[in-house]
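Sharing a sequence plus its predicted fold:
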Amino acid sequence: MIVVFDAKCLLCSRWVKFILKYDRRGVLRFASIQGEAGQALLTEAGLRVDQLQTLLLVDGKRSWQHTAAILRVLHALGWPWRAAWLGWLVPAPIRDAAYRLVARNRYALFGRSETCLIPPADYSKRFLD
């Protein structure tokens, strides 16, 4: 599974660091929207890079966005994070509306870096570009 994220977004970068910390099996890989691999995955999913306000999770030919991507990532991390599947009980329009509100304001709320996240050396093989 590949997580496509905004490497200049500090919230997104923290999310990636969280995944790296708790993905003990190493099943998740990463591609930034600023890189070639990330842009190709976004294009395949029918998304535009400019003004992107979603996290994308790609697993083979399937992909998920917004809260569906987050819940699937948490499930992949195993216990106790797998318990987040209870989030599926909240209707998608409500979950995703909250997600989009945070995503639209992520730079103002959490900050933005002018440089992309540089993966720690021991995790660099999990980053596509």
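The structure has been received and is ready for your questions.

can we go C-alpha only for contacts and neighbour counts from here?
Noted.

residues near residue 108, how many?
10 (other CA atoms under 10 Å).

for residue 107, what are its contacts?
Applying CA atoms under 8 Å, 6 or more residues apart in numbering, one finds that residue 107 lies in contact with 9, 10.

Please, which helix or strand holds it?
helix 106-110 (DSSP states H and E).

From residue 89, how far off is residue 18?
Distance, residue 18 to residue 89, by CA to CA, to the nearest Å: 24 Å.

what about these two, which has more around it?
residue 18 (11 against 8).

So the more buried one: helix, strand or coil?
Secondary structure assignment for residue 18 (DSSP: H, G, I helix; E, B strand; the rest coil): helix.

before we move on, what about residue 57?
strand.

before we move on, what about residue 38?
Going by three-state DSSP: residue 38 is helix.

so who does it touch?
Contact partners of residue 38, counting by CA under 8 Å, 6+ apart, are 4, 5, 31, 32.

repeat that with 6 Å
4, 31, 32 (CA atoms under 6 Å, 6 or more residues apart in numbering).

again, but for residue 69
So residue 69 contacts residue 57 (CA under 6 Å, 6+ apart).

need the next SSE after the host helix or strand of it, C-terminal direction.
Residue 69 is part of helix 66-76 when elements are defined by DSSP H and E. Per DSSP H and E, helix 66-76 leads on to helix 92-104 as the next helix or strand towards the C-terminus.

Go ahead and measure how far stretch 111-129 is from the middle of the chain.
How far stretch 111-129 lies from its chain's middle: 13 Å, per CA atoms, centre = their mean, to the nearest Å.

Pasting the second one now:
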Amino acid sequence: MTNWPDDDVILYDGVCIFCSRWVRFVIARDAARRFRFTPVQSDYGTRLAKAFGIDPSDPDTNAVVHGGVAKLKSDAALTVLSLLPGWGWTRALFAVPKPLRDAVYSLIARNRYKIFGKYETCFVPDADMRARVME
């Protein structure tokens, strides 16, 4: 995996309603304010996506940089969840074979706009959330 200088940064699709809810979910549980966020549609997010082989115009995954390394698809989601207070039990889900985890992840990712909808532009975070967004 590619290294990145910023750590604990979550890359997400800013027009995806499901992805934006994921960001809000993490923020609500991240009492230590460990994670920062960047929409793939921002300049910083586009650079990050390209560095990890994600097409910024059609992102098929979120990503998290943790320990300087990018985690993609189910690894990204489980890494983030496992680092949130009270969610450490999700580490056990790494025992599920990665091809199976990623197949489920990809099925949801491919259909996320049909299932959950899409914003016309990136959602606008509130002031507290905005302080944690990297653009």
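In hand now; what should we look at? Keep in mind it's a predicted model, so treat the numbers as computed, not measured.

Which of the contacts of residue 38 of structure 1 are conserved in structure 2?
Among the contacts of residue 38 of structure 1, the ones still in contact in structure 2 (both residues aligned by TM-score structural alignment, their matches' CA atoms under 6 Å) are 31, 32.

now, which of the contacts of residue 38 of structure 1 lie within helices?
Here DSSP state H is the test, and the contacts of residue 38 of structure 1 give no hits in helices at all.

Can I get the contacts of residue 38 of structure 1 in JSON lines including distance to residue 42 of structure 1?
Shown next, in JSON lines, are the contacts of residue 38 of structure 1 (distance: CA to CA, whole Å):
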{"residue": "4", "distance to residue 42 of structure 1": "8"}
{"residue": "31", "distance to residue 42 of structure 1": "10"}
{"residue": "32", "distance to residue 42 of structure 1": "10"}
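
Select from the contacts of residue 38 of structure 1 every entry located in strands.
Among the contacts of residue 38 of structure 1, the ones falling in strands (DSSP state E) are 4, 31, 32.

now those residues: which count as buried?
4, 31, 32 (16 or more other CA atoms under 10 Å).

Among the ones in strands among the contacts of residue 38 of structure 1, which one lies nearest to residue 123 of structure 1?
residue 31 (12.7 Å; CA to CA).

Run a quick check on that closest one versus residue 6, I expect a contact.
No: the pair residue 31 of structure 1 / residue 6 is not scored as a contact, 8.8 Å apart, by CA atoms under 6 Å.

Could you measure from the residue of structure 1 most remote from its centre over to residue 70 of structure 1?
For structure 1, the residue at maximal distance from the C-alpha centroid (CA atoms, centre = their mean) is residue 89, at 21.0 Å. Going from residue 89 of structure 1 to residue 70 of structure 1 by CA to CA gives 14 Å.

do the same with residue 81 of structure 1
11 Å.

between the two, who's got more neighbours?
More crowded of residue 81 of structure 1 and residue 70, by other CA under 10 Å: residue 70, with 21 against 14.

What residue in structure 2 is paired with the more buried one?
Matched across to structure 2, residue 70 of structure 1 falls on residue 77, judged by TM-score structural alignment.

Now do stretch 64-71 of structure 1: distance to the chain's middle.
Here the centre of stretch 64-71 of structure 1 is set off from its chain's centre by 8 Å, with CA atoms, centre = their mean.

Equivalent analysis for stretch 35-52 of structure 1, please.
The answer for stretch 35-52 of structure 1 is 13 Å, by CA atoms, centre = their mean.

Around the counterpart of residue 36 of structure 1 in structure 2, count how many other residues there are.
Under the alignment (TM-score structural alignment), residue 36 of structure 1 pairs with residue 43 of structure 2. Residue 43 of structure 2 is flanked by 13 other residues according to other CA under 10 Å.

for residue 112 of structure 1, same thing?
By other CA under 10 Å, the residues close to residue 112 of structure 1 number 18.
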